[in-house]
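> sequence and predicted structure are below.
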Amino acid sequence: MEWRTFYLDVTLIPLGLLINLIYHVWLWYKVRTQPSLTIFGIDADGRRFWIPAIIKDIEKKNIVAVQSVRNMMMGSIFMANTSILVCCGLGAMISSTYRVKKPLIDSVYGAEGEFVVALKYAIIFTTFLFSFLFHSLSVGFLTQLNILVCLPQHVINLVTPDHLTDLLRKASILNIVGDRLSHTGLFLLLWIFGPVIAFSCSVVMLLVFHKVDFVARKQKMNLGIPEGNNGA
């Protein structure tokens, strides 16, 4: 392959992945240092208070606890099913003949070789496969939580609130990672139609992430969060 046939692929796609990685490292730093500025930091505080509030009066709130955990579980199951279905479709495309892939290759602005197309499918397949893995692990932790959170009061000392909170924290983190891998897979999926479209999608996706991941000034005032709050 000559450089002019694939220079867009080897520049725009790694650049899109790099800015995606930098953004999430910066987001993680903000969650750790200024949790009140991010949705994830506020949700983490809510999860810490939710478990003790539920188990304090579990006989009256057991249905609320089960339904809340079930709703989280349904979201993870749906995303896991979606990821594995995409993997099945990509597996069928990878194993298909050149005659099936040729019409798509001819429409791509970028590298057009069979090896490059197979490499695209393999990378996208791996991304969605890891998304399925993280969502599956999240479902496993939520299943444990769903059982343990409803233990009666006379045996609740066998399962501490810290353990239940840790299960919910792990399940939430795995679910978030799985979701972000799915979104990254969406950007890579558009790579099939060319690196320019894929890179444009990654930039738009990061702008949307920034909008939904951080709490606006007006929303902070409505929540009663002080401007200088840098809680740990």
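That came through fine. Numbering: from 1, shown residues only.
> contacts and neighbour counts: CA atoms only from here.
Noted.
> name the nearest residue to residue 201, sequence neighbours excluded.
residue 187 (5.9 Å; C-alpha to C-alpha, 6 or more residues apart in numbering).
> could you point out the helix or strand that follows the host helix or strand of residue 74?
Secondary structure from DSSP states H and E places residue 74 in helix 58-94. Under the assignment DSSP H and E, the closest C-terminal helix or strand after helix 58-94 is helix 98-106.
> that next one: which residues count as buried?
Neighbour-count burial for helix 98-106 flags residue 105 (criterion: 16 or more other C-alpha atoms under 10 Å).
> before we move on, what about stretch 73-81?
For stretch 73-81, by 16+ other C-alpha under 10 Å, it's 73, 76-77, 79-80.
> cool, and stretch 46-60?
Applying 16+ other C-alpha under 10 Å to stretch 46-60 flags 47-48, 51-52, 54-55, 58 as buried.
> look up how far residue 164 lies from residue 144.
9 Å (C-alpha to C-alpha, to the nearest Å).
> between those two, who's got more neighbours?
residue 164 (22 against 13; other C-alpha atoms under 10 Å).
> can you tell me the centre-most residue of this protein?
With distances taken as C-alpha atoms, centre = their mean, the residue of the chain nearest its centroid is residue 179 (2.0 Å).
> how about it, what does it touch?
Shown in contact with residue 179 (C-alpha atoms under 8 Å, 6 or more residues apart in numbering): 79, 131.
> that one and residue 8, how far apart?
Relative to residue 8, and taking C-alpha to C-alpha, residue 179 is found at 27 Å.
> and the residue of the chain most remote from its centre, how close does it get to residue 167?
Distance from the centre of the chain peaks at residue 154, with 37.7 Å (C-alpha atoms, centre = their mean). From residue 154 over to residue 167 the distance is 21 Å, taken as C-alpha to C-alpha.
> for residue 35, see how far away residue 219 is.
14 Å.
> so between the two, which is more surrounded?
Of the pair residue 219 and residue 35, residue 35 is the one with more neighbours under other C-alpha under 10 Å, namely 24 against 11.
> my read: that one touches residue 41, true?
Yes: using C-alpha atoms under 8 Å, residue 35 makes contact with residue 41 at a distance of 4.0 Å.
> please point out which parts of the helix or strand containing residue 126 sit buried.
Following DSSP H and E, one finds residue 126 within helix 114-148. For helix 114-148, the neighbour count (16+ other C-alpha under 10 Å) marks 116-118, 120-121, 124-125, 127-139, 141-143, 145-146, 148 as buried.
> what about versus this one:
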Amino acid sequence: MEWKKWYLDAILVPLALMMMICYHIYLSFMVRTNPFSTLLGINSHGRRIWISAMIKDNQKTNILAVQTLRNIVMGATLMATTCVLLCAGLAAVLSSTYSIKKPLNDAVFGAHGDFAISIKYLTILTIFIFSFFFHSLSIRFLNQVAILVNIPNLDPNPSGCVFLTSEHVSEMFEKGIFLNTVGNRLFYAGFSLMLWIFGPILVFFSVLVMVLVLSHLDFVSRNNNKEKLRIVDIRRSSDFTNGGED
């Protein structure tokens, strides 16, 4: 009898989580091996160019750099605050004496006992706590970047420090953006798991739809990729022609 209550939760929820994990493993592999086929890889390359430009022309672009980083930090702060509020709400539900399983007994497929409800809420709470953790780390790195990006003449190293270069600032910026992305993806997974309260079937279909939407947003279509490569080739050929004429 217990297995009849738990089998949907034991199959569909781990399957949904594995679907999400496998998608992000594949996305990470594509970012490393073929970065320009993904928006993450293209944006990463653009951010490195942006950091170098901000440092190179610091006297003119220092305000622009600080404002841009401030906007990113505000977004990460908003997400971290939302995670804290959700964690507080879930903790209040867990510590409450009110039992929510009674009105859901006839509406939920899968387990809906006291122990099952506790597992569901603790899993969701853990996901949001980790999301808050990654957003907090992201804010830390981005605040450091906001300081370092305004050091004039960073590459010549007037201070004599061989480690403090524009490449170091770019690496810190990439770490901050990466942690922010991980926090956002955990936040999305937490929202899907919140549907677990109403049964594992909703979790599975929610994650399936989310993976399809993310795959559409994360990857560049082949036609767009070919068009970008064609534009790059035209620019290279024109540069070569101009160089030959000189």
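All right, it came through fine. Note that the structure is a prediction, hence the values are computed from the model and not measured.
> what's near enough to touch the residue nearest to residue 201 of the first structure?
Residue 187 of the first structure touches 198-199, 201-202, counting by C-alpha under 8 Å, 6+ apart.
> around residue 3 of the first structure, how many other residues sit close by?
Counted with other C-alpha under 10 Å, residue 3 of the first structure comes out at 9.
> against residue 9 of the first structure, how distant is it?
Going from residue 3 of the first structure to residue 9 of the first structure by C-alpha to C-alpha gives 10 Å.
> now residue 163 of the first structure
46 Å.
> so the two - more neighbours on which side?
A direct count of neighbours by other C-alpha under 10 Å for residue 163 of the first structure and residue 9 places residue 9 higher, at 21 against 13.
> helix or strand for the more buried one, just tell me which one.
helix 3-33.
> in contact with the counterpart of residue 120 of the second structure in the first structure, which residues?
Aligned counterpart of residue 120 of the second structure in the first structure: residue 120 (TM-score structural alignment). Shown in contact with residue 120 of the first structure (C-alpha under 8 Å, 6+ apart): 188, 191-192.
> let's see it at 10 Å
By C-alpha atoms under 10 Å, 6 or more residues apart in numbering, residue 120 of the first structure lies in contact with 9, 90, 94, 114, 188-192.
> could you do residue 181 of the second structure as well?
With C-alpha under 10 Å, 6+ apart, residue 181 of the second structure has these contacts: 40, 76, 131, 134-135, 138, 175, 187.
> what residue in the first structure is paired with it?
That one, residue 181 of the second structure, aligns with residue 176 by TM-score structural alignment.
> then residue 198 of the second structure?
By TM-score structural alignment, residue 198 of the second structure lines up with residue 193.
> grab the nearest non-local neighbour of that match.
Distance criterion C-alpha to C-alpha, 6+ apart; nearest residue to residue 193 of the first structure, sequence neighbours excluded, is residue 108 at 5.2 Å.
> gap between the one you found and residue 197 of the first structure?
10 Å.
> any common contacting residues for the two?
Shared contacts of residue 108 of the first structure and residue 197 (C-alpha under 10 Å, 6+ apart): residue 191.
> what's residue 70 of the second structure aligned with over in the first structure?
That one, residue 70 of the second structure, aligns with residue 70 by TM-score structural alignment.
> for that match, what are its contacts?
Counted by C-alpha under 10 Å, 6+ apart, residue 70 of the first structure has contacts 64, 76, 139, 142-143, 146.
> quick one: which of the contacts of residue 120 of the first structure has the most company?
In terms of neighbours by other C-alpha under 10 Å, the contacts of residue 120 of the first structure top out with residue 188 at 27 neighbours.
> give me the element that residue is part of.
Assessed by DSSP H and E, residue 188 of the first structure sits inside helix 161-189.
> from residue 42 of the first structure, how far off is the counterpart of residue 219 of the second structure in the first structure?
Matched across to the first structure, residue 219 of the second structure falls on residue 214, judged by TM-score structural alignment. Here residue 214 of the first structure is placed at a distance of 10 Å from residue 42 of the first structure (C-alpha to C-alpha).
> looking at the two, which one has more neighbours?
Between residue 214 of the first structure and residue 42, counting by other C-alpha under 10 Å, residue 214 is the more crowded of the two (19 against 15).
> isn't the more buried one right up against residue 43?
No: using C-alpha atoms under 10 Å as the test, residue 214 of the first structure is too far from residue 43 to be in contact (11.8 Å).
> overlap of the contact sets of those two?
35-36.
> can you tell me what sits against stretch 154-170 of the second structure?
Defining contact as C-alpha under 10 Å, 6+ apart, one finds that stretch 154-170 of the second structure is touched by 44, 47-56, 58, 141-142, 144-149, 151-153, 171-176.
> can you do 8 Å?
47-48, 51-52, 55, 145, 148-149.
> distance from it to the middle of the chain?
Relative to its parent chain, stretch 154-170 of the second structure has a centroid offset of 28 Å by C-alpha atoms, centre = their mean, to the nearest Å.
> then stretch 232-246 of the second structure?
38 Å.
> the closest residue to residue 86 of the second structure other than its chain neighbours: what's it in contact with?
Excluding the flanking residues, the one nearest residue 86 of the second structure by C-alpha to C-alpha, 6+ apart is residue 128, at 7.4 Å. The neighbourhood of residue 128 of the second structure, defined by C-alpha under 8 Å, 6+ apart, consists of 83-84, 86-87, 186-187, 190.
> list the contacts of residue 118 of the second structure.
Here residue 118 of the second structure is in contact with residue 94 (C-alpha under 8 Å, 6+ apart).
> reformat the buried residues of stretch 46-60 of the first structure as TSV; add distance to residue 26 of the first structure and secondary structure.
TSV is the format used below for the buried residues of stretch 46-60 of the first structure (distance: C-alpha to C-alpha, whole Å; DSSP: H, G, I helix; E, B strand; the rest coil):
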residue	distance to residue 26 of the first structure	secondary structure
47	22	helix
48	23	helix
51	29	helix
52	31	helix
54	33	helix
55	35	helix
58	38	helix
